[in-house]
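*Asks:* All I have is the shape, not the residue letters:
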């Protein structure tokens, strides 16, 4: 029986956490997210930004899944590009 991953979910904020001051994601952070995904963990973005402020980043990361945004008042499905 395979060992379950140490973490099933990796939740990251954007500003000052996943994003650098120039609003880009470092190669190191991208590699860490890829490693977590390869181990079976899912990535969840949690941000105070509203949906229009995250669309470009989601596209750049090729992110699929849910995003908690708008100071916690919005849930965005990146797969279907729709606010839930």
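*Replies:* The structure has been received and is ready for your questions. All figures in this text were calculated on a predicted structure; none of them were measured in a lab.
*Asks:* alpha carbons only for contacts and neighbour counts from here, please
*Replies:* OK.
*Asks:* biggest helix in this protein by residues?
*Replies:* Using DSSP state H to define each element, the chain has its longest helix at helix 27-38.
*Asks:* Check which helices and strands the very next helix or strand once past that one sits against.
*Replies:* Counting by DSSP states H and E, the next helix or strand C-terminal to helix 27-38 is strand 42-46. Strand 42-46 is packed against strand 9-12, helix 27-38, strand 66-69, with contacts defined by 3 or more Cα pairs under 8 Å, 6 or more residues apart in numbering; DSSP states H and E.
*Asks:* Next up, a structure to set beside the first:
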């Protein structure tokens, strides 16, 4: 089963993470309003690319930098088996 993993790193060390089935991401993405999709895309999170990668069983990995409570963090999004 294809999964989407989200891992949060602070100063190069993994702080936390979770994985969900791609099917759940696919269903939930269909429920997202267009404004939410644009907001995610504006932060470098392209849900359609993750779903397409899973459909083709192609590797997908992307890093997104965020600031949380004044602390710089890196988020790694991965689609995998």
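*Replies:* Nice, I can see it. If you're wondering where the values come from, they're calculated on a predicted model, not measured in any experiment.
*Asks:* overall similarity of the pair, as a TM-score.
*Replies:* With the length set by TM-score structural alignment, normalised by the length of the second structure, the two chains reach a TM-score of 0.25; 37 aligned residues with a Cα RMSD of 4.3 Å.
*Asks:* re earlier: so which of the helices and strands packed on strand 42-46 of the first structure is the most packed in?
*Replies:* Burial of these is given as mean neighbour count (mean count of other Cα atoms under 10 Å); strand 66-69 ranks first at a mean of 21.
*Asks:* Would you tell me what the next helix or strand after that one is?
*Replies:* Downstream of strand 66-69 of the first structure, the next assigned helix or strand under DSSP H and E is strand 74-77.
*Asks:* what does the next helix or strand after that following strand contact?
*Replies:* Sequence-wise, the next helix or strand downstream of strand 74-77 of the first structure (DSSP H and E) is strand 82-83. Contact with strand 82-83 of the first structure is made by 74, 75, 76, 77, as judged by Cα atoms under 8 Å, 6 or more residues apart in numbering.
*Asks:* Give the full set of residues in contact with the second one.
*Replies:* The contact partners of residue 75 of the first structure, by Cα under 8 Å, 6+ apart, come to 66, 67, 68, 69, 83, 84.
*Asks:* just to revisit the earlier point, mind putting the helices and strands packed on strand 42-46 of the first structure into a markdown table with distance to residue 45 of the first structure?
*Replies:* Output for these, formatted as a markdown table (distance: least, Cα to Cα, whole Å):
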| stretch | distance to residue 45 of the first structure |
| --- | --- |
| strand 9-12 | 5 |
| helix 27-38 | 11 |
| strand 66-69 | 5 |
